[in-house]
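K.L.:
Below are the sequence and a predicted model; questions follow.
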Amino acid sequence: MAKSELKDYMLRNGGSVALDCVKWSYKFDHLHGDSQGWSEASLEITTKGELIMDGDAVMIPSLQKCEVQLFPEPRVLKVKSLDLKCVFIKTQQSEFEPLLSCLMVWQNLKPQGFYNKYSFNRSIVHDENLRTNDLLVCRFRVYGPAPNYKKIQLSGLPKTPLYPSEDKQTEGWFTAMGYLKHDGILDLLCESDGALLYSVDITKLYCSEIRPLHHSLFQQPNILFVGRINELRRTHRYANEIDSEDEAPFILKNNRPFSSIHRILIQFDLGIDLKDWIVALKTFAKIEYIGNRFTKDRMRLVKNYKLEVVEAKFKNPSLDQNLHLYVELHMWGGPWYRTAIVKNSNQNPFWKELFDLDPPPSAEFFTLLLKSSSNSSVYNLTEEDPVIAGAFVTPDFMSEPQMMKKLPLYGEQSHEIGSVTINLSLREVHIMSYHNYRMFEGMMKGIDVRDLLQFVNPLIEPQNVDDLSQMLLDIYQSVNMEHEYFEHLMSFELESLKNSGSKRHSTSLTNNLNTLFRGRSLLSTSLEKYQIRIGQEYLEKLLGEFIGQICAENLICDPNPKAYPTTYEEHYQNLLNYVEELWNRIYTTSNDLPEELKQEWGRLRSKVEHSVDPSDTETPLNALCSFIFLRFLCPAILNPKLFNLSRNHQLGRVSKTLTLIAKVLMTLANRSQFAPHKDPELLRLNEDFLSKRNDELRLYCDRISGRKMDFTEKKLEMTNTMGKPSLDASEEILSELPSRSYLIDKYLRLAEFASLLDSKNSETIVSTESKRKSVMSELKLDLLGLDDTDFGSRDFIKTLLEDGDDELNQLILEKQSINLEDLKRQASVVVAKTKALEQAISETELPSDFTSDSFMEFVNTILKAARIDRDHCLVYDLTGNENGSLELFLKNRRQSANSPRVNSKHLKEQVNKSGSAQSVSTLRNSVSSASLSSPKSTFKKLFKRRSIT
């Protein structure tokens, strides 16, 4: 039977079939062709996917994503539903093909539930209608298989803990030129002569497999993981799905396999290059989403977990207090995050480290391993650090926020040895295609920022000021309006302070301004985040080497004569040398500061000057210095690990030195001096440093705020002075990815802010009925032929999601002004569309969802992807590569029906020789029973040698 016959049945019957008489059974011995008794009945598969016998006996209520197994015995097949209900069916010769074609349709439709609709688009290189990138070239370090080229020097350090080679292939770090081509192939070239070392096929990867590594993993920044994560892929799939590209060569040379290793690591010199290449590489990868590729109903799912590892407590007092401990977070069979290494003080090691986890949609659980290091600052120094204990963070635990939650720690013998305390929060956002936000984005750009601030200001509370400030900053920066945003934000907050106090009491106003500069308002938080985002590279180049020098020298800088009566003079000189060196670095690199920061600092100084008495020159300087020193330079000095300036948190002597340096720098910034009753040991710095550098400080402030020309020679080779390579890809692709340079997800932020506006819109919370009519009126649904009774129907959802309101949108955007109520109503439209699309995607997939054209495409895809695995199960290749095993099986089955009985073992061997895929028997989204129900026994696999006790 040719596939064309199956296609005819599919198109004709559309997934339903009615057979007058079949035989069925719950058990069948395919080796002998026997069952425990066949029963005869009529069979019907309905348009909803129900398998019914004898008119009313529902054998399987939902056939979506069912498994179908074919047997050499003519006309016998097994159907297994997602809820594990099984039935064997034997048909007449003429009825087998209609039944099989019908089941194949339902095998490729998905069950009810939003999270059951994971899907992806193939690489952009397979779509002639989408535009690819311009070429990108960059010099970087690579960790991967040895190139076997005499001009390449291989370094084994630092070793990678992520998916080491199983067959002991030689790997290491080497320098190469990366050349990303139009076809998605990344060529690695020898730096000296341009010879091809080998190539990496990016088109074989999913977007979630291109991941920046947390700096703790290698204790170095700017490292990108690029490779296949098999365990992650398995969580995406149903039992009847495979991907033939799972085993396809990933590392090639001249189009031939070069290595069986399925990942490389790339380390960039600069963070700006890392972010550019993340976006560039992902444009060639498979883009993941929730939805249906044929009906075009799809959404992007963004999950963000904030995990804070607080501390551990042990029951066993015999655990060595001199152990150096850290926590390692494992996902998909490998480590992805590590805390700092701390001592086991009083059986209570303390970290309080916060990690931002951005897992793909299918991520369900992870493991926390407590490890012991032989070194106080380096992981796995000589060999793999031993595991002491571990804890599971399971799906039910991850479904809601957790505060100060104690997870049991299980040791090697599955005994509970203590607990680890964590905080966990989840943010999940469902994002529609970019064109659904065009109107809302245009109105955000057109509305008076002051109106928006009037709305946001009453909502600000200590617990949400970070999120609100980040959301607004991301939106305005992504549309290149951040300077306009800060212009209005500064005016708004300064006017609010000015109006809150009497104009006759200038002292009160000055105090309020100083409170604003040191507090956590929307302005202070937004500008602080902007400074760190724009100035991160400057901080790294200004302070990285300096802090490394302090850590290496480990000098005592405490000049307290009571604590050090014989050496305090030496300590004082150490401190003075450090602050002089740091100030010289700061003062002589004023021209290296990014122009964007100088522009905002100059604006802030001018705004404050217009808010205070003309004779008051100190308050504007206080404002400027508070942002430069209090919120930018000093935090990086006090906590360099948070700014990727050091490997670990600084403790003891180094921490004390950094605190003293930051204290002296802040005193200089305040144009004040140390007082005898507070800091007697630092009094000498008033004369030796502060008084000498006061004029330089004022000149520095004038330069960076645009008051005086800055002719200082540039020293740091900042990338803001270098030309950026272009990245020319289709809007359809780039809209699914974060922006370059700062990885801002514009449509994520627009979706979040629309939700916030809608939740506060009084017109939409009066009642469900009024909300429905408001949204329908806004969308002109009456003109589309729908009345109020259509709400929630498939026709309503389809019409709501159609982007046919361009003329109306243009008229609104061309209004002379857009007010807050306009924006709120549009936000409600966005939210209504989002909920309607969520509802549409969540529903059970049916053949009736398709148009005639999309169903034809669906059927063609099914027939191309179908294949028989070694267990004679009918599976489908997600990549769509055809291998002929189904054709061969059906041909042999037809021959056996017209000839004496063929030995089933011989027939099975024939199918296996056709190159069919391995059987996939694990249900999608299943979690190992050992991982969830028996965590204690699972931990036995995590220990490579005896734990330390």
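P.N.:
Now that the structure is in, tell me what you want to look at.

K.L.:
okay, CA-based contacts and neighbour counts for the rest of this
P.N.:
Will do.

K.L.:
Which residues are in contact with the residue nearest the centre of the chain?
P.N.:
For the chain, Asp358 is the residue whose C-alpha lies nearest the centre (CA atoms, centre = their mean; 3.2 Å). Listed by CA atoms under 8 Å, 6 or more residues apart in numbering, the contact set of Asp358 reads Val302, Lys303, Asn304, Tyr305.

K.L.:
distance between the helix or strand hosting the first one and the chain's centre?
P.N.:
In this case it means Val302. For Val302, the element it lies in under DSSP states H and E is strand 298-314. In terms of CA atoms, centre = their mean, to the nearest Å, the centre of strand 298-314 is set 11 Å apart from its chain centre.

K.L.:
Now that strand: buried residues?
P.N.:
Under the neighbour-count criterion of 16 or more other CA atoms under 10 Å, strand 298-314 has 298-303, 305-314 buried.

K.L.:
which element follows it toward the C-terminus?
P.N.:
Downstream of strand 298-314, the first helix or strand assigned by DSSP H and E is strand 324-331.

K.L.:
Identify all contacting residues around that following strand.
P.N.:
Contacting residues not belonging to strand 324-331 are listed as 335-344, 349, 365-376 [CA under 8 Å, 6+ apart].

K.L.:
Narrow those to just the buried residues.
P.N.:
Neighbour counting by 16+ other CA under 10 Å classes 335-344, 349, 365-375 among those as buried.

K.L.:
Looking at the residues you listed, which are in strands?
P.N.:
Within the buried ones among the contacts of strand 324-331, membership in strands is found for 335-338, 342-343, 366-373, as judged by DSSP state E.

K.L.:
Lys891: which of those residues is nearest?
P.N.:
Proximity to Lys891 was ranked across these by CA to CA; first place goes to Phe366, at 46.5 Å.

K.L.:
Could you pull up the residues touching that closest one?
P.N.:
Contact partners of Phe366, counting by CA under 8 Å, 6+ apart, are Leu329, His330, Met331, Trp332, Phe392, Val393, Thr394.

K.L.:
and here's the other structure:
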Amino acid sequence: MVYQSTFHKTILRDKGLFDGKNFLISTDSIKWVYIYSLSITEQGQLYSTDQQNNHYLLLQSLQSCSISIQQKSTTPNTNSSSTKTSKYSRKNSVQDSIEDEPPIIFIKTFENDKLYIKVPSRLNFGNLLSSLLVWQNLKPQGLAKKWYNENKIKKINQTIDGSIHELLVCRFKVYGPLPNKFTKNLNVVKGPKAPIYQPKIDDLNGKIPTDLNTVPQLDSNINEGWFYAMGALNSNGILNFISELDGTLLYSIDIKKLLSSEIREIHNSIFNSSNVLFLGHLKELRFNNLIRTINHLNADQLFLGNPFLTRDGKIINSNSRIFIEFPLHIDLEDWFVGLKYFAKREYIGLFDSDSSKLSNEPNYKQQLSDFNKSNFRVSKKVLIDIIEAKFDTTHKQNQGKIYAEVRMWGYPWSRTAIVNFTNNPFWKEEFQTDLPISTQMIHILIKRSSNNDYSNNDKIIGTVYVTPDILTKQVKTSSTIMTSNDSSGIQVNNSIPLQNSLSLNSNNYNYNYNNNNNNNNNNNNNPTSLDIVRLTIYDLNDIPIGKLLIQVNLKEYHILPPNFFKPFEKMLINAPMKDLIKFCNENAPSSDFERVSIVLLDIFQSLKVEDAWFKSLMENELINIDNITRKSYVEKNEEKKNNSSHNNVFNTLFRGSSIFSKSLEKYNLRIGQEYLEKVFGSFFAKISFERKNCEVDPRYVKIQERAIRKGKPLNDDLFNFDDDDDEESSTDEEYDSEFEKEKDETIKKMVEENFQNLLSYAEEIWNKIYITSNDLPQQIKIQLKNFRTKVELVCDPNDKITSLNCLSAFIFLRFFCPAILNPKLFYLAKNHQTGNTQRTLTLIAKILLNLANRQEFSPYKEPHLVKMNTFLRRHQNEVLDYFDKITGRKNDFNEKILDLSHEVKRFDLGLDELSNELPTTPYLIDKYLRLTEIIYLLDYNKYKNNGSSSSTSTPFTSPSKDTLTISSSQQNHNYDLDTKKLTDLHLNEKNSYQIGSLEFEKSEFLDLVGDNETEGFIKSLCKGNEDIFSFINSNITLKDIQKQSTKILNKIYQLETFLENYEFPKNFNKDLTLWEVFTNDILSRTYLDLSRNSIVVLDTLPPNNNYRRFVDDHALTKLNLKFITNSEENESNKNELQQKLQQQQSNSNYSTIANTTNRISSSFSSNSLGSVLKSNGSKNPFKKWLRK
């Protein structure tokens, strides 16, 4: 380095330590106490020492402390001699009578402890300030405070000839600014109004107009709209939007300046589309990432000078966000991964003794980002199920509609369906998303709509606060969410937990919540551990108006870098899958079967061995059936009895919950989602639009006929009428045979008309399914083919029916029929289907299920549907033909008519290994999250003693670990300046957990060898070609996988402990280069805020600021600091000073502290800081000052 300031040299030398003598301290800047010695330890503790060497703790932790410098001057005595003298003489006399006090360093710790320190010596001032600058840039306690982001892309991806190339190109629909110059070149289209940014509802209180309308927070001068454009993501991370008409560049976004969490999928309820991405600045999210004690910028200042949209280097005015709607979900998946590849990735991490350089290029100026950190990625998936609201009876009722909106960072991310505004509106709708690390609270707004469409001007009825205490109820590991027990926790309302069983007034839903108390050891028997709560709804005046019943489930996992999982991945590829299935069946709680199934499916699908996984699942599921079938051959005398038992087993086998049934169901829905949208989407829209009556049950038709006769509309409440309520049957009037005959004829006519409507719909939907047999995704066909073959192998050779019934259980019962019964759940309809429409869909699902099972309606059970048996018989051969086609028994000559994306060849993004931690394409599976989830279930330590988890395992959904004890010196305490002696303070004790190597020392093969020479040989072979040892991989046991799971789990626990603790200078001590780079980094980002005289740490400067660079701009000269002395005093002056201080401060109860070692630096001499700090040259530093 060409130039090093005195601060550079002092920080490099002292590494945050400090020892000095003769200070005055205060907690309120009024009462001051003399301190003999002041010291800062390597743990960041500030303590004093008296002359008897007694130690007293002043501040527990200095990490991320706030520092400001104050200078007080005395006022001239106005009562001094009025003798007239020359102007020059009077000036000199006043100058002599005035002595400026020494500067004051004010320290406020992250825990909000405060201390004022008067520093008379320039030497001590410089050394103390240098030390405090170090601690200001070290992180406080808590995982969330170790957040950082980095661009993994160090170099611009270029082609061989050095030019930048396009990674992704797509024609999509954009909602953003409409450039005035290019409006004629844009294909502007109509579309839903995009949601706008609004401040947090807390900030709106008292500012809402009397009409209770929300205040739009956007620039009205920006003309926005939907238009088609060509998007090109280049290899340098620049996203260009190009006019599709003439190729003009509209504007660009530098993706490298976005956080990964600022690229988000938009829920289907916002735009009625599942193919929309959000790109933009979330200023509240970024503001939450700041440590407020060292950075005084507000949320708006963070983005000043940081444009979102540009064109040819010029800033384009925008609302700092755009929405992109892709034509296919497959396009969204590719772009989602491609964009996140270039964005800033977010981690929890610190430097440690193992931190090393990422690059060893010569003549390269090292930066702090060139050193790796011990880190993990955080996954926080939250599921919010908004069930119902219950308003107080005193609440004023309004006409119209009502809905709930989930809002974070000023934007809505999901909405419920719009329902009637009653005292007890019911929704039962789920919303799931990924929470960024810094998110601590979620708002749910209850809004009133005047019609069936959402609007930015919908009125707010109330707000619900989902606080950290609610979010973390099910989280038992270290969490990045700060609860009310933390120093900065948030608590708004008290939740009301519900009992284990919850009954709601709805015939459509049965709830069994939190049934995880079997086969687990959570030791949480109190009701507050439940995730079903009633939260208070507050109106705009913070007055409670009701309760909202919601289910909140947050799962937080800490994910190590991909290299930690490589051996584990290879073991799972060659895993004994049947042993794994048996283990999960025995140890996973039954309530977790669905989640375990999805996690394992995601793992094996991302490892591309899902076929082998399904094969093992099928064989394991059918093994008992095979035994029954074999037994039936022996017991020939009881053939009928055994056949009955045999059929009963098959009829119920795949209608329950098992890992196989849940896995195949999820797999089919994941692969077939687009197929369902294109086959059923228009059909459901047609039913909702036509609203034809399809009721064929005479009991209900009779009610409809009576309503029509009375002039009442056929609304959704019609089916709540009591059939015995008919006035004709309840009066004593004379029986009118002609009237009854006419009424019966009318009912029969209505039934026949309704039957034809239903038959028409049934014919249409079956035709859609039958003619698209060749469009059904091939992946689904492969599993159905294998499944049919496996079932036939365990059945009687003459039994051709059972295998077809088993096929029906998956393709109809678990695939087609759920989508028909609840289209909104599968994003096939915008709103819930109610009334006649819901009844029509229910009847259609019944008919299709009977058709698939080749079973006619019984005249005893459902006589009103017996007429549909003609339809069933007419299409029975088509059903058999359909089953044969989708399982490969017959050639399918149907033309493909849907043009599904799974038929499109996936484009290889050509991304390097840096993309490993990103979701996989297709289906956006977070492989390493899933691997992290499964290791909590497989942890060997939970089973090695008893061999079973029936009494010792933890629930799969609630990963937990042994309590990690942090020593008392690491806890947050508030200390006053009293006379407590620190008898338990061990200044040289290493009271932080020092994590060891965060790399696997051995591959999965190294446990098989014993000596170093063989180990090195195997390592060298593994680096060359690990397939050489495939024979070893093939012998992997479940115990091996469990032990590897425990290894990874221990690494996570170690890293959590390390990152929960404070950050210390010793983390940088591996080599001098890292500490030197750290020193350069903090001094380059340190500024003096002249408006507050405080020292702040900034990555970028906002325009028109009042900041000065601390070193480069010689910021301290702006404060005109004056000192009593340049160096520490001699012994005679110290004694004189101490006596006078004791006389002046006789009422003080404070003692003194310090280290016996007194390191006096010459770096802050009068020569070295001549231009920076001024002094007067008093020999006795306190004499004149104490006389005042």
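P.N.:
Nice, I can see it. Because the structure is a prediction, the values reported are computed rather than measured.

K.L.:
Any idea what the TM-score comes out to?
P.N.:
The TM-score (TM-score structural alignment, normalised by the length of structure 1) is 0.86; 865 aligned residues with a CA RMSD of 3.1 Å.

K.L.:
what two of the ones in strands among the buried ones among the contacts of strand 324-331 of structure 1 have the greatest distance between them?
P.N.:
Greatest spatial distance in these: Lys343 and Phe366, 24.6 Å, computed using CA to CA.

K.L.:
What about the counterpart of Ser606 of structure 1 in structure 2, how many residues nearby?
P.N.:
Using TM-score structural alignment as the criterion, the counterpart of Ser606 of structure 1 in structure 2 is Thr789. Burial of Thr789 of structure 2 is recorded as 13 neighbouring residues (other CA atoms under 10 Å).

K.L.:
Thr789 of structure 2 and Arg889 of structure 2, how far apart?
P.N.:
Thr789 of structure 2 sits at a distance of 10 Å from Arg889 of structure 2 (criterion: CA to CA, to the nearest Å).

K.L.:
same deal with Asp542 of structure 2?
P.N.:
If you go by CA to CA, the gap between Asp542 of structure 2 and Arg889 of structure 2 works out to 66 Å.

K.L.:
Leu1119 of structure 2 too?
P.N.:
Leu1119 of structure 2 is 88 Å from Arg889 of structure 2, by CA to CA.

K.L.:
and these two? which has more neighbours close in?
P.N.:
Neighbours around Leu1119 of structure 2 and Arg889, counted as other CA under 10 Å, are more numerous at Leu1119. The numbers are 16 against 12.

K.L.:
Spit out the contact partners of Ser808 of structure 2.
P.N.:
Residues touching Ser808 of structure 2, when contacts are defined by CA under 8 Å, 6+ apart, comprise Leu849, Ala852, Asn853.

K.L.:
Just tell me what the first one corresponds to in structure 1.
P.N.:
In structure 1, Leu849 of structure 2 lines up with Met666, judged by TM-score structural alignment.

K.L.:
Quick check: the gap between that match and Arg684 of structure 1.
P.N.:
16 Å.

K.L.:
Those two: who's more crowded?
P.N.:
A count of neighbours by other CA under 10 Å puts Met666 above the other of Met666 of structure 1 and Arg684, at 18 against 14.

K.L.:
does the counterpart of Thr510 of structure 1 in structure 2 count as helix, strand or coil?
P.N.:
For Thr510 of structure 1, the aligned residue in structure 2 is Asn647 (criterion: TM-score structural alignment). Assigned by DSSP: H, G, I helix; E, B strand; the rest coil, the conformation of Asn647 of structure 2 is helix.

K.L.:
From Cys806 of structure 2, how far out is Asn647 of structure 2?
P.N.:
Counting by CA to CA, the gap between Asn647 of structure 2 and Cys806 of structure 2 amounts to 11 Å.

K.L.:
just to revisit the earlier point, excluding its backbone neighbours, what's nearest the match of Thr510 of structure 1?
P.N.:
With CA to CA, 6 or more residues apart in numbering as the measure, Thr802 is the residue that lies nearest to Asn647 of structure 2, at 7.2 Å, once sequence neighbours are left out.

K.L.:
got the contact list for the counterpart of that neighbour in structure 1?
P.N.:
With the correspondence set by TM-score structural alignment, Thr802 of structure 2 lines up against Thr619 in structure 1. Under the criterion of CA under 8 Å, 6+ apart, the neighbours of Thr619 of structure 1 are Thr510, Leu513, Asn514, Val608, Glu609, Val612.

K.L.:
Sort out which of those residues are in strands and list them.
P.N.:
Among the contacts of Thr619 of structure 1, no member is found in strands (DSSP E).

K.L.:
And the furthest pair within the residues you listed?
P.N.:
Set against one another by CA to CA, the contacts of Thr619 of structure 1 have their most distant pair in Asn514 and Glu609, with a gap of 13.2 Å.

K.L.:
The two: which has the busier surroundings?
P.N.:
Looking at Asn514 of structure 1 and Glu609 with other CA under 10 Å, you find the greater number of neighbours at Glu609, namely 19 against 16.

K.L.:
isn't the more buried one right up against Thr617?
P.N.:
Yes - the pair Glu609 of structure 1 / Thr617 is scored as a contact, 7.4 Å apart, by CA atoms under 8 Å.

K.L.:
Can you report how many residues neighbour Tyr876 of structure 1?
P.N.:
28.

K.L.:
Please say which position in structure 2 it maps to.
P.N.:
In structure 2, the residue equivalent to Tyr876 of structure 1 is Val1097, according to TM-score structural alignment.

K.L.:
got the contact list for that match?
P.N.:
Contacts of Val1097 of structure 2 were listed using CA under 8 Å, 6+ apart, and they are Asn137, Ile294, Asn295, Ile1082, Arg1085, Thr1086, Tyr1087.

K.L.:
can you give me the helices in the stretch 151-300 of structure 1?
P.N.:
Counting by DSSP state H, counting those that start in this stretch, the stretch 151-300 of structure 1 forms helices over residues 230-234, 271-282, given from the N-terminal end onward.

K.L.:
typo on my end, the stretch 751-900 of structure 2
P.N.:
Applying DSSP H, counting those that start in this stretch to the stretch 751-900 of structure 2 gives helices spanning 778-794, 802-811, 817-821, 835-852, 869-874, 876-886.

K.L.:
Show me what the fourth one is packed against.
P.N.:
The contact analysis (3 or more CA pairs under 8 Å, 6 or more residues apart in numbering; DSSP states H and E) places helix 835-852 of structure 2 against helix 737-771, helix 802-811, helix 817-821, helix 876-886.

K.L.:
In JSON lines: these, plus distance to Gln551 of structure 2.
P.N.:
Listed next are those as JSON lines, based on distance: least, CA to CA, whole Å:
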{"stretch": "helix 737-771", "distance to Gln551 of structure 2": "35"}
{"stretch": "helix 802-811", "distance to Gln551 of structure 2": "29"}
{"stretch": "helix 817-821", "distance to Gln551 of structure 2": "22"}
{"stretch": "helix 876-886", "distance to Gln551 of structure 2": "39"}
